[in-house]
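>>> Sequence first, predicted model second:
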Amino acid sequence: MARIIAGKEIVTSMNGALRQETALLREQGCTPTLAVVRIGDRPESAAYQAGATKRCETLGIAVQSLILPENSSLGEVLQVIEALNLSPRVHGVLLLRPFPPHLDDRAIRDALCCEKDVDGVTSLSLYGVFTGVRQGFPPCTAQACIDILDYCGVSLRGKRAVVVGASLVIGRPVAMMLLARGATVTLCHIDTVDLPSECRRAELLIAAAGARALLNKDCLSPGQVILDVGVTVGPDGRLYGDVDFEAANSVAEALTPVPGGVGTVTTTILAKHVIEAAKRSLPQQQR
C-alpha cells in the first residue's frame, strides 16, 4: 500500500510559519492584502474564491473582492487592474479564470504587473519560471507540487520524472521547476505515443492532463511517487483524478488523493505568495 500524502497534513505544517510572517509584517505596519477579481458568476470561480478567501483570512491576510459584471468591457476590466497595480495597499492579485469569451484573456493577464501576480498567470511570471529569473511567482498549483515533494523529503536530483499534461498552468511550469532541481524530465500529454511505457519509466510521476483515470495500471510501476493534479467531475458529482487510485495505491511508494491532495495545498501556496509579495514591497532595510 502506498503512503497517502494528505494535503491537510502539509497545510497544517505550513500554517504556523505563515502566521508568524504575517504577524511580523503587521508589526511593521504592513497588512498583507490579496485582491480577488472575478468577472461574472461562474460557480466554480465563486467556490475557489470562497476557499482562497477563507484560507487567507485564517492566516491574517486581508482580502478584497472585486466582482465585475459578466458583460464588462475589456477597457473596464483593464481599468480595474491598473488601479490594483498602482495601489500600495494591495500586494497580490488573483484573476479568476476563465474569463467571459468576449474578453481577451492574454491582454487581461498581461495587464497585471508581475510583482502582484501571485498565481503566475502573466507572461513575465512564466518567463521567470522558464529562465530561473526571480521575477513574479510561479503558478500556485505547480509550486504546490514542489512543496509537497519537499515536505515528503523526495530528492529530485537525478530522478527520472514524467509530467503528463503540457498546459501553462501546471504541466510546463512544473516540468521547468523539476528540471531546475536536477530532475531529468519527460513532458507528455494525452497524444503521446505509447504513453504507458513513458510513464512506467518514471520514478516521479505528475499527472496533470485533466482526464479521468487516464493513467491506469499499465502506466504504473512499483516504487513510484505519484502526484495526481487532474480533477474531473464525474456523472455522480464526485471528483476524480487522472490516476486510477486503486491501481496506484497497490504499487506506488507515495500517492496524493483526489480530492484532498495537491488542490488542498494550492490555496496555502497562494497565501504564501501574498506574504512574500508583501515582504518584497517593504524597503530593503525592513525585510
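It's in.
>>> When you work out contacts or count neighbours from here on, use the C-alpha atoms and nothing else.
Will do.
>>> Now stretch 49-56: buried residues?
In terms of neighbour count (16 or more other Cα atoms under 10 Å), stretch 49-56 has its buried residues at 49, 52-53, 55-56.
>>> So which of those residues is the closest to V174?
Checking the buried residues of stretch 49-56 against V174 by Cα to Cα gives A52 as the nearest, at 21.3 Å.
>>> For the nearest residue to the closest one once chain neighbours are set aside, which residues are in contact?
Spatial nearest neighbour of A52, chain neighbours left out: T267 (5.4 Å); criterion: Cα to Cα, 6 or more residues apart in numbering. Contacts for T267 (Cα atoms under 8 Å, 6 or more residues apart in numbering) come out as 51-52, 55-56, 140.
>>> Could you tell me which of these are located in helices?
51-52, 55-56, 140 (DSSP state H).
>>> What is the nearest of those to L25?
C56 (14.5 Å).
>>> Contact partners for the closest one?
62-63, 267-268, 271.
>>> now those in JSON lines, with secondary structure and distance to V77?
Output for the contacts of C56, formatted as JSON lines (DSSP: H, G, I helix; E, B strand; the rest coil; distance: Cα to Cα, whole Å):
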{"residue": "A62", "secondary structure": "strand", "distance to V77": "22"}
{"residue": "V63", "secondary structure": "strand", "distance to V77": "19"}
{"residue": "T267", "secondary structure": "helix", "distance to V77": "24"}
{"residue": "T268", "secondary structure": "helix", "distance to V77": "27"}
{"residue": "A271", "secondary structure": "helix", "distance to V77": "24"}
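>>> can you pick the most crowded of these?
For these, counting by other Cα atoms under 10 Å, the largest number of neighbours falls to A271: 29 neighbours.
>>> Hmm, that one is touching E57, no?
No: between A271 and E57 there is no contact under Cα atoms under 8 Å: 9.1 Å.
>>> could the buried residues of stretch 49-56 go into TSV alongside distance to G16?
Below are those laid out as TSV (distance: Cα to Cα, whole Å):
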residue	distance to G16
Q49	23
A52	17
T53	18
R55	13
C56	13
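>>> Closest one of those residues to S197?
The closest of the buried residues of stretch 49-56 to S197 turns out to be A52 (Cα to Cα; 37.7 Å).
>>> this is the other structure I want to compare:
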Amino acid sequence: MDKRYQLQFTVQEDGQLLRDALAGFGISKRTLTAVKFDGGALYVNGEERNVRHPLNCGDVVTIIFPLEEVSEGLLAEYGELAIVYEDEALLVINKPAYMSTIPSREHPSGSVANYVRGYFGQQGIASTVHIVTRLDRDTSGLMIIAKHRHIHHLLSEQQKSEQLQREYEAIVEGQVEVVKQSIKAPIGRKDTSIIERQVSADGQAAHTDVMVLKHGDKNSHVRLKLYTGRTHQIRVHMAYIGHPLVGDDLYGGCQQALDRQALHCVFVQFPHPLTGEVMTFESQLPIDFIALLNN
C-alpha cells in the first residue's frame, strides 16, 4: 500500500499549465520541487505528467507527495490526547497545563509531540509531527496540528494573513483600567536570557488586543486576541503594560494563588486548508482557572 500523502483537485478553467494550476491550489515552489525530485509524482486524469502539461476544464489533477522522514530523535510515546477534532488533514487538541509542546532538555518526554508521534504510528499516518500553533508548557487550551508538511504550509500562510484566529483568556494582576485596547509593541529576545523575551525596538512586530471581562479585588479577567505569534507574546505584552499574568513568575507575576501562568487558549477559527470551510473551536476554562476566578 502506497503511504504517500495524496491530494486531488479538479481544474476549473481551460488553458492553464499544470504548474500554474498547482500554484493556484496552494502548492509552494518548495513543495513542488520536493514532489519532482524526492519521490513524488503528478498525474492528470490518471496519467503521469510534467509541470508544463496544458490542462482543460474538468481535468483531475492528483499530487502524490514524497514520504516524510519521521524524526528519529522524537520518541513515540503513548498517552491521552484530548482530541477535539480530527480529519485527514489535521488535528485540534485541548492541551492541559504542565505539558510541553515539544521535548526539551528540562522535559525530554511526555510532550504533545511525543504523544502525537505515537498516535500517528498507531493510526498508520506516515508523517512527522507538524505543530501549527504552539503553547507554552504551562499554558492550556486549543492547539492545531497538521498531518502533513503541505497542510502545515497552508495553515502557516493563514497565520501570516491573519485568517487563522486565536483568542485566549487570562487572569492578570491588578485592575486593567482600559476596557478595550490594542498593544502593538515589537518583541525580541532579552540579552541576558536564552528564554526570556521583552518589548524591544529592534524586535519583531507583535500585536495583541485586550478586552476586560471582569474586575476582581486584586486581579482582572481578560480576553486576548493574537494577530501575531511571537514567543511569550501575551505574557510579555501584559507585563509591559504593568499587568503580568497571575502565576507567571518569569515576567513578574506572583505564584501564591497559582503555580502556572493563568492563560488558556479558548478559541481558534480558520478556513479548512483543503475545503475552505470555516472551522470554529472553543474550549472551556480549566478547573484551576475557574477556581481562581471564584476566589
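Cool, got the structure. In this text, all values refer to a predicted model and were calculated from it rather than measured experimentally.
>>> Can you give me the TM-score here?
Superposed pair, TM-score by TM-score structural alignment, normalised by the length of the first structure: 0.27. Supporting alignment: 135 aligned residues with a Cα RMSD of 6.6 Å.
>>> With G128 of the first structure as the reference, measure out to the residue nearest to A52 of the first structure.
Relative to G128 of the first structure, T267 of the first structure is positioned 21 Å away (Cα to Cα, to the nearest Å).
>>> what's Y85 of the second structure in contact with, if anything?
Contacts for Y85 of the second structure were tallied using Cα under 8 Å, 6+ apart; they are 91-93.
>>> and it, which of the three is it?
Of the three states, Y85 of the second structure takes strand according to DSSP: H, G, I helix; E, B strand; the rest coil.
>>> Which ones among the contacts of Y85 of the second structure map onto strands?
Counted as lying in strands by DSSP state E, out of these, are 91-93.
>>> Among those residues, which one lies nearest to M279 of the second structure?
V92 (10.4 Å).
>>> Hmm, that closest one is touching H130, no?
No: between V92 of the second structure and H130 there is no contact under Cα under 8 Å: 11.9 Å.
>>> Which parts of the stretch 1-150 of the first structure are helices?
Ranges of helices in the stretch 1-150 of the first structure, per DSSP state H, counting those that start in this stretch, are 7-27, 43-58, 74-86, 105-111, 123-131, 140-151.
>>> Could you take those and lay them out as CSV, with extra columns for distance to E276 of the first structure?
Converted to CSV, the helices of the stretch 1-150 of the first structure look like this (distance: least, Cα to Cα, whole Å):
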stretch, distance to E276 of the first structure
helix 7-27, 9
helix 43-58, 13
helix 74-86, 16
helix 105-111, 20
helix 123-131, 14
helix 140-151, 13
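>>> Relative to V163 of the first structure, which of those is closest?
Checking the helices of the stretch 1-150 of the first structure against V163 of the first structure by Cα to Cα gives helix 140-151 as the closest, at 11.2 Å.
>>> Ranking the helices of the stretch 1-150 of the first structure by mean neighbour count, which comes first?
Of all these, helix 140-151 has the most neighbours on average by mean count of other Cα atoms under 10 Å, namely a mean of 21.
>>> Could you check the angle that helix makes with helix 7-27?
With axes from the mean of the first three to the mean of the last three Cα atoms, to 10 degrees defining the directions, helix 140-151 of the first structure sits at 100 degrees from helix 7-27.
>>> and helix 140-151 of the first structure, what does it pack onto?
Packed against helix 140-151 of the first structure by the contact rule (3 or more Cα pairs under 8 Å, 6 or more residues apart in numbering; DSSP states H and E) you find helix 171-180, helix 262-281.
>>> Swap in 10 Å and give it another go.
Judged by 3 or more Cα pairs under 10 Å, 6 or more residues apart in numbering; DSSP states H and E, helix 140-151 of the first structure is in contact with helix 7-27, helix 171-180, strand 225-228, helix 262-281.
>>> So for L94 of the first structure, which of those sits nearest?
Using Cα to Cα, those put helix 262-281 closest to L94 of the first structure, at 8.7 Å.
>>> what's the angle from the closest one to helix 43-58?
Angle, helix 262-281 of the first structure to helix 43-58, by the same axes, to 10 degrees: 60 degrees.
>>> tell me which residues of helix 262-281 of the first structure are tucked away?
For helix 262-281 of the first structure, by 16+ other Cα under 10 Å, it's 262-279, 281.
>>> Looking at the helices and strands packed on helix 140-151 of the first structure, which is nearest to V36 of the first structure?
V36 of the first structure lies closest to helix 262-281 among these, at 11.4 Å (Cα to Cα).
>>> so the spatially closest residue to E48 of the second structure that is not a sequence neighbour, which of the three states?
Residue nearest to E48 of the second structure in three dimensions, not counting chain neighbours: L42, with 5.6 Å by Cα to Cα, 6+ apart. Following three-state DSSP, we place L42 of the second structure in the strand state.
>>> what number of residues lie near L42 of the second structure?
Neighbour tally, L42 of the second structure, other Cα under 10 Å: 21.
>>> ok, then the element right after the helix or strand hosting I183 of the second structure?
Here I183 of the second structure, judged by DSSP states H and E, is contained in strand 180-184. Remark: after strand 180-184 of the second structure, the chain's next helix or strand is strand 187-189, criterion DSSP H and E.
>>> follow-up on the earlier one: next, show the common contact partners of V92 and H130 of the second structure.
Residues touching both V92 of the second structure and H130 comprise 144-146, with contact defined as Cα atoms under 10 Å, 6 or more residues apart in numbering.
>>> Could you check how far L224 of the second structure is from L91 of the second structure?
L224 of the second structure is 23 Å from L91 of the second structure, by Cα to Cα.
>>> With Y43 of the second structure instead?
Separation of Y43 of the second structure from L91 of the second structure (Cα to Cα): 28 Å.
>>> Repeat that for F37 of the second structure.
Remark: distance between F37 of the second structure and L91 of the second structure (Cα to Cα) = 29 Å.
>>> For the strand or helix carrying F281 of the second structure, name the packing helices and strands.
Element membership for F281 of the second structure, per DSSP H and E: strand 278-282. Here strand 278-282 of the second structure touches strand 83-86, strand 90-95, strand 140-146, strand 165-173, strand 263-271, going by 3+ Cα pairs under 10 Å, 6+ apart.
>>> hmm, 8 Å instead?
Counting contacts by 3+ Cα pairs under 8 Å, 6+ apart, strand 278-282 of the second structure is packed against strand 263-271.
>>> so the strand it packs on versus strand 140-146, what angle?
Using the same axes, to 10 degrees: strand 263-271 of the second structure against strand 140-146 is 40 degrees.
>>> Strand 263-271 of the second structure: which residues count as buried?
Quick answer for strand 263-271 of the second structure (16+ other Cα under 10 Å): 263-268, 270-271.
>>> and which of those residues is nearest to A23 of the second structure?
Lowest distance from A23 of the second structure to these (Cα to Cα) belongs to P271, with 18.2 Å.
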